[in-house]
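> Requesting a structural model of the entry that follows:
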Amino acid sequence: MRKADLVARIAEKTEIPKVDVLVTLEEFFKQVKDSIAEGENVYVRGFGSFIAKKRARKVGRNIKANRAIEIPAHYIPAFKPAKVFVEKVKTNLKVEEKEQKEAVSK
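Here you go, the predicted structure:
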């Protein structure tokens, strides 16, 4: 699903114009990005957490020059889904796999 599909679904279910949904969604994304960039995590109950994870310093390899390089410690954005979200995905995918197996066996 792309962003346009998501906007269309939300607009259809809420009967809010697509333009307004798009503006709201874009502002949500902007706020999440800005918050993470400032070191503030974003928690959405029942959905998950947008966090900044710290990567430790490590030694990498420049293959072309055939020498070791030091990669300094840095932060990366990450998403940690809520338990409710994880369970819903697991349950739905298990049902789908079971249906596929039954369809193949028939």
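> only C-alpha atoms for contact and neighbour calcs from this point on.
Noted.
> Can you work out which other helices and strands pack against the helix or strand that contains residue 23?
Assigned by DSSP states H and E, residue 23 belongs to helix 18-37. On a contact count with 3 or more C-alpha pairs under 8 Å, 6 or more residues apart in numbering; DSSP states H and E, helix 18-37 meets helix 3-14, strand 42-44, strand 48-55.
> Could you also give me the structure for this next sequence, so I can compare it with the first?
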Amino acid sequence: MTHKELTAELAKRLGWTQARTSLVLESAVSIIGENLANSNSINIQGFGVFEARLRQERVSVNPVSKQRFLVPPKITPAFRPGQTVKDKLKNL
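Just a heads-up that it's a prediction; the model follows:
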């Protein structure tokens, strides 16, 4: 589903204009992004948890030259689905 399709579906369900729905959706995404940047987790009940996870440093190997190099640690976003989402996916 694209951003445009999601906005249209939300607008239809809420009875709002697509412009208003798009603004609300962009605000929600912005809030989630800001919280993840600050290493806070976001729990949406019945949907899941967005969180920032620290990936440890590791040694990687270039397959062509066989040269080993160190990949530094980094913070990555992660999503853990809630039980409701897991149950819906299981029943497909």
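> one step back: kindly compare burial across the helices and strands packed on helix 18-37 of the first structure and name the winner.
strand 48-55 (a mean of 17; mean count of other C-alpha atoms under 10 Å).
> what's the mean distance for it versus the second structure?
Taken against the second structure, strand 48-55 of the first structure registers an average deviation of 0.9 Å after superposition, with mean C-alpha distance after the TM-score superposition for the first structure.
> Contacts only, for residue 70 of the second structure.
Applying C-alpha atoms under 8 Å, 6 or more residues apart in numbering to residue 70 of the second structure gives the contacts 57-60.
> Take these and keep only those in strands.
If you go by DSSP state E, these have 58-60 in strands.
> Tell me which residue lies nearest the centroid of the first structure.
residue 79 (5.4 Å; C-alpha atoms, centre = their mean).
> Just give the nearest non-adjacent residue to residue 25 of the first structure, would you?
residue 7 (7.9 Å; C-alpha to C-alpha, 6 or more residues apart in numbering).
> rewinding a little: mean distance between the helix holding residue 23 of the first structure and the second structure after superposition?
Its aligned residues in the second structure lie a mean 0.6 Å from helix 18-37 of the first structure after superposition (mean C-alpha distance after the TM-score superposition for the first structure).
> from the chain's centre, how far out does that helix sit?
14 Å (C-alpha atoms, centre = their mean, to the nearest Å).
> repeat for stretch 1-15 of the second structure
On C-alpha atoms, centre = their mean, the centre of stretch 1-15 of the second structure falls 18 Å from the chain's centre.
> Kindly report the same for stretch 48-60 of the second structure.
Worked out by C-alpha atoms, centre = their mean, stretch 48-60 of the second structure lies 13 Å from the chain centre.
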